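Peer 1: coordinates only, sequence not included:
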């Protein structure tokens, strides 16, 4: 999915550059680039937590005994889940606002709440990723590889 978004961004930016050089810019390319980039960033935030790749810092944990490393797990889990809950709440409010106000994209004329959905959806992916770490990869949270 991320690869497709990168290809879409590359295509939109290329069309934008060629259009400007030809003195005939396509206004939809700016909006397309923005939408694809937002989707890619939020997808990356949510998916980056699948194997503890985003928030895990093990250099200092490895210096401590196992009992302290086990506590370190909760210094990863609790703030991460708290962040994703906040992100879900804020994203949900954004989607409701966009839906209520009937916000539309300027060039594509698509409902902006469809774009806004990526925020609460990535929060759900992030929470599922943290849960996956706890259940399937607990050794990663203890400072192991």
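Peer 2: Arrived safely, thanks for sending. Keep in mind it's a predicted model, so treat the numbers as computed, not measured.

Peer 1: make it CA atoms for all contacts and neighbour counts henceforth
Peer 2: Noted.

Peer 1: residues contacting the most centrally placed residue in the chain?
Peer 2: Residue closest to the mean C-alpha point of the chain, counted by CA atoms, centre = their mean, is residue 42 at 2.0 Å. The neighbours of residue 42, taking CA atoms under 8 Å, 6 or more residues apart in numbering as the test, are 118-119, 122.

Peer 1: then residue 79?
Peer 2: With CA under 8 Å, 6+ apart, residue 79 has no contacts at all.

Peer 1: could you point out the helix or strand that follows the helix or strand containing it?
Peer 2: Counting by DSSP states H and E, the secondary-structure element that holds residue 79 is helix 66-100. Downstream of helix 66-100, the first helix or strand assigned by DSSP H and E is helix 112-116.

Peer 1: can you give me the buried ones in the following helix or strand past that following helix?
Peer 2: Later in the chain than helix 112-116, the nearest helix or strand by DSSP H and E is helix 118-136. By neighbour count with 16 or more other CA atoms under 10 Å, helix 118-136 contains the buried residues 118-134.

Peer 1: what's the spacing between residue 35 and residue 68?
Peer 2: As judged by CA to CA, to the nearest Å, residue 35 and residue 68 stand 43 Å apart.

Peer 1: settle it for me: which of those two has more neighbours?
Peer 2: Taking neighbours as other CA atoms under 10 Å, residue 35 and residue 68 compare with residue 35 leading, 18 against 13.

Peer 1: next one for the comparison:
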């Protein structure tokens, strides 16, 4: 069960990071496109700005699971270093439950926000619903849940281990 969940985590975290990297490429390409159309051609493309924002939002929410998986999102370094192994495990559980609580709130309200935003259209892209922009919160949150639980099962603290 543990190895199956960790395999699922490797797959989902890798997928989320690949999409996040792609979103960075999209934002960068659209940024260059926007600069060229605005300042060289003097014909600004108003749709590119909203797509840059949306791709950056998706990039952030799909990049967060990797940070959670690496144990870099919530870190109590000093307390963790000074604690005996049993207390460290308790700290792992406390951090995991706190992170899962926060992510549950983000998933819940993100989904609610996405549904409410489905009647709103994007500025510059009137035919596209804001649902697709707001959907980044619950989707990223679901990827985070897997990374948080995987970090509890198999903790990775690369920055802690190299600092000692």
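Peer 2: Structure received. Only a predicted model underlies this, so the values are computations on that prediction, with no experimental measurement involved.

Peer 1: hang on, the earlier thing: average offset between whichever strand or helix holds the residue nearest to the centre of the first structure and the second structure?
Peer 2: Using DSSP H and E, the secondary-structure element containing residue 42 of the first structure is helix 28-47. By mean CA distance after the TM-score superposition for the first structure, the fitted helix 28-47 of the first structure averages 1.1 Å away from its aligned residues in the second structure.

Peer 1: pull up the aligned stretch in the second structure for that helix.
Peer 2: Under TM-score structural alignment, the match for helix 28-47 of the first structure in the second structure covers residues 47-66.

Peer 1: so how far is the matching stretch off the chain centroid?
Peer 2: When C-alpha coordinates are averaged (CA atoms, centre = their mean, to the nearest Å), stretch 47-66 of the second structure and its chain have centres 9 Å apart.

Peer 1: swap in stretch 86-99 of the second structure?
Peer 2: 21 Å.

Peer 1: flag every buried residue along that stretch.
Peer 2: Going by neighbour count (16+ other CA under 10 Å), the buried part of stretch 86-99 of the second structure is 88, 91-92, 95-96, 99.

Peer 1: in the first structure, what residues pair with that stretch?
Peer 2: Using TM-score structural alignment, stretch 86-99 of the second structure pairs with 67-80 in the first structure.

Peer 1: how about residue 24 of the second structure, what does it touch?
Peer 2: 55-56, 59.

Peer 1: for the counterpart of it in the first structure, which three-state class applies?
Peer 2: Matched by TM-score structural alignment, residue 24 of the second structure corresponds to residue 6 in the first structure. Secondary structure, DSSP: H, G, I helix; E, B strand; the rest coil: residue 6 of the first structure is helix.

Peer 1: ok, residue 6 of the first structure to residue 54 of the first structure distance?
Peer 2: 20 Å.

Peer 1: do residue 26 of the first structure as well
Peer 2: Applying CA to CA to residue 26 of the first structure and residue 54 of the first structure gives a distance of 36 Å.

Peer 1: now residue 25 of the first structure
Peer 2: In terms of CA to CA, residue 25 of the first structure sits 38 Å off from residue 54 of the first structure.

Peer 1: picking up where we left off before, which one of the contacts of residue 42 of the first structure sits closest to residue 140 of the first structure?
Peer 2: When those are ranked by distance to residue 140 of the first structure (CA to CA), residue 122 comes first, at 21.6 Å.

Peer 1: residues contacting that closest one?
Peer 2: Counted by CA under 8 Å, 6+ apart, residue 122 of the first structure has contacts 42-43, 45-47.

Peer 1: got a markdown table for those, with distance to residue 60 of the first structure too?
Peer 2: Supplementary listing: the contacts of residue 122 of the first structure in a markdown table, determined by distance: CA to CA, whole Å:
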| residue | distance to residue 60 of the first structure |
| --- | --- |
| 42 | 28 |
| 43 | 29 |
| 45 | 24 |
| 46 | 25 |
| 47 | 24 |
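
Peer 1: cool, now which of those survive the switch to the second structure?
Peer 2: Mapping the contacts of residue 122 of the first structure onto the second structure (both residues aligned by TM-score structural alignment, their matches' CA atoms under 8 Å) leaves 42-43, 45-46 still in contact.

Peer 1: quick one: which of the residues you listed has the most company?
Peer 2: Going by other CA under 10 Å, residue 46 tops these with 24 neighbours.

Peer 1: which ones are touching the aligned residue in the second structure for residue 16 of the first structure?
Peer 2: Using TM-score structural alignment, the equivalent of residue 16 of the first structure in the second structure is residue 34. Residue 34 of the second structure is in contact with 44-45, 48-49, counting by CA under 8 Å, 6+ apart.
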